[in-house]
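# output the structure for:
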Amino acid sequence: MIATIKFEDDEVQVDAAIIGMGLGVDPSVVQPLIREGKIASRHERGEGADAGRLRLTFFLGNRRFQVIVDDAGRIIRRSAVDFGDRALPRALQRPSG
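As a prediction, the model looks like this:
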């Protein structure tokens, strides 16, 4: 089975395998961590030269995982940052509120 990203009714559905791999956790714990509020996320739609792309960002502790996809859900780029025992720099933190 191939891990996927799908768009449905203005919602983005990301396979737990993609999130788990990016954050360094087993896919089976992704949903429970989301429900507990330990994994947070945000998404941003591209504009201008990035129109038709979407940046999805996931946060878990001092880890941040980003994936950029096209409008068909194909992954264009992915990046992960794990700061270990150091605090996640303010510039990489999710917005509060």
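# CA atoms for contacts and neighbours, from now on please.
Noted.
# dump the residue contacts of Leu33.
Ile39 (C-alpha atoms under 8 Å, 6 or more residues apart in numbering).
# which stretches in the protein count as helices?
Taking DSSP state H as the criterion, the chain carries its helices at 16-23, 30-35.
# please compute how far the shortest one lies from its chain's middle.
Right, helix 30-35. Distance, stretch centre to chain centre, for helix 30-35: 13 Å (C-alpha atoms, centre = their mean, to the nearest Å).
# repeat that for the longest one.
Distance of helix 16-23 from its chain centroid, counting by C-alpha atoms, centre = their mean, is 8 Å.
# next, the buried residues of it.
Ala16, Ala17, Ile18, Ile19, Gly20, Gly22, Leu23 (16 or more other C-alpha atoms under 10 Å).
# can you name every helix or strand that it contacts?
On a contact count with 3 or more C-alpha pairs under 8 Å, 6 or more residues apart in numbering; DSSP states H and E, helix 16-23 meets helix 30-35, strand 53-60, strand 63-70, strand 75-82.
# let's see this one next, to set against the first:
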Amino acid sequence: MTEVTIAAGDFTVDASLLAGAFALDQDTVQARMRAGEITSACATGVGEDAGRFQLTFHYQTRALRLIVDESGAVLSKGMEVNGRRRRAAPMGAAGR
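Here you go, the predicted structure:
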């Protein structure tokens, strides 16, 4: 599975991506999502960002933001801690 799969407007994100970002194991990610401790939101790009989506995952004081295209390819990743950007990584062919 790729990191993000899009089918019929629904997004599926590989738990390993979230596990790495939040320093958890995959089983813990899934359990915390079911418990509502990891939440998510999706925004659809408009104008020059049409065809892109921002997926945001919140856990405790951290927020992982992914920008993906229509195929689910991760174009960039960014992490915020306590509202401050910690890192951003544009994704190229070598970053996938």
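# TM-score them against each other, please.
Once superposed, the chains reach a TM-score of 0.79 (TM-score structural alignment, normalised by the length of structure 2), with 84 aligned residues with a C-alpha RMSD of 1.6 Å.
# adding distance to Glu44 of structure 1 as columns, could you present the helices and strands packed on helix 16-23 of structure 1 in JSON lines?
Shown next, in JSON lines, are the helices and strands packed on helix 16-23 of structure 1 (distance: least, C-alpha to C-alpha, whole Å):
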{"stretch": "helix 30-35", "distance to Glu44 of structure 1": "19"}
{"stretch": "strand 53-60", "distance to Glu44 of structure 1": "5"}
{"stretch": "strand 63-70", "distance to Glu44 of structure 1": "9"}
{"stretch": "strand 75-82", "distance to Glu44 of structure 1": "14"}
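# spatially central residue for structure 2, please.
For structure 2, the residue nearest the mean C-alpha position is Leu66 (4.0 Å; C-alpha atoms, centre = their mean).
# isn't Ile5 of structure 1 up against Gln13?
Yes: between Ile5 of structure 1 and Gln13 a contact is recorded at 5.6 Å, counting by C-alpha atoms under 8 Å.
# now do the same contact list for the residue nearest to the centre of structure 2.
So Leu66 of structure 2 contacts Phe53, Gln54, Leu55, Thr56, Val74, Leu75, Ser76, Lys77, Gly78 (C-alpha under 8 Å, 6+ apart).
# return the residues in contact with the fourth one.
Shown here is Thr56 of structure 2, whose contacts under the criterion C-alpha under 8 Å, 6+ apart are Ser40, Ala41, Cys42, Ala63, Leu64, Arg65, Leu66.
# if we ignore the residues flanking it in sequence, what's nearest it?
Once flanking residues are discounted, Thr56 of structure 2 sits nearest to Arg65: 4.5 Å by C-alpha to C-alpha, 6 or more residues apart in numbering.
# circling back: of the contacts of Leu66 of structure 2, keep whichever come out buried.
Buried among those by 16+ other C-alpha under 10 Å: Phe53, Gln54, Leu55, Thr56, Val74, Leu75, Ser76, Lys77, Gly78.
# the nearest residue to the second one once chain neighbours are set aside: neighbour count?
Using C-alpha to C-alpha, 6+ apart and skipping the chain neighbours, the partner closest in space to Gln54 of structure 2 is Ile67 (4.6 Å). Applying other C-alpha atoms under 10 Å, we find 22 other residues in the vicinity of Ile67 of structure 2.
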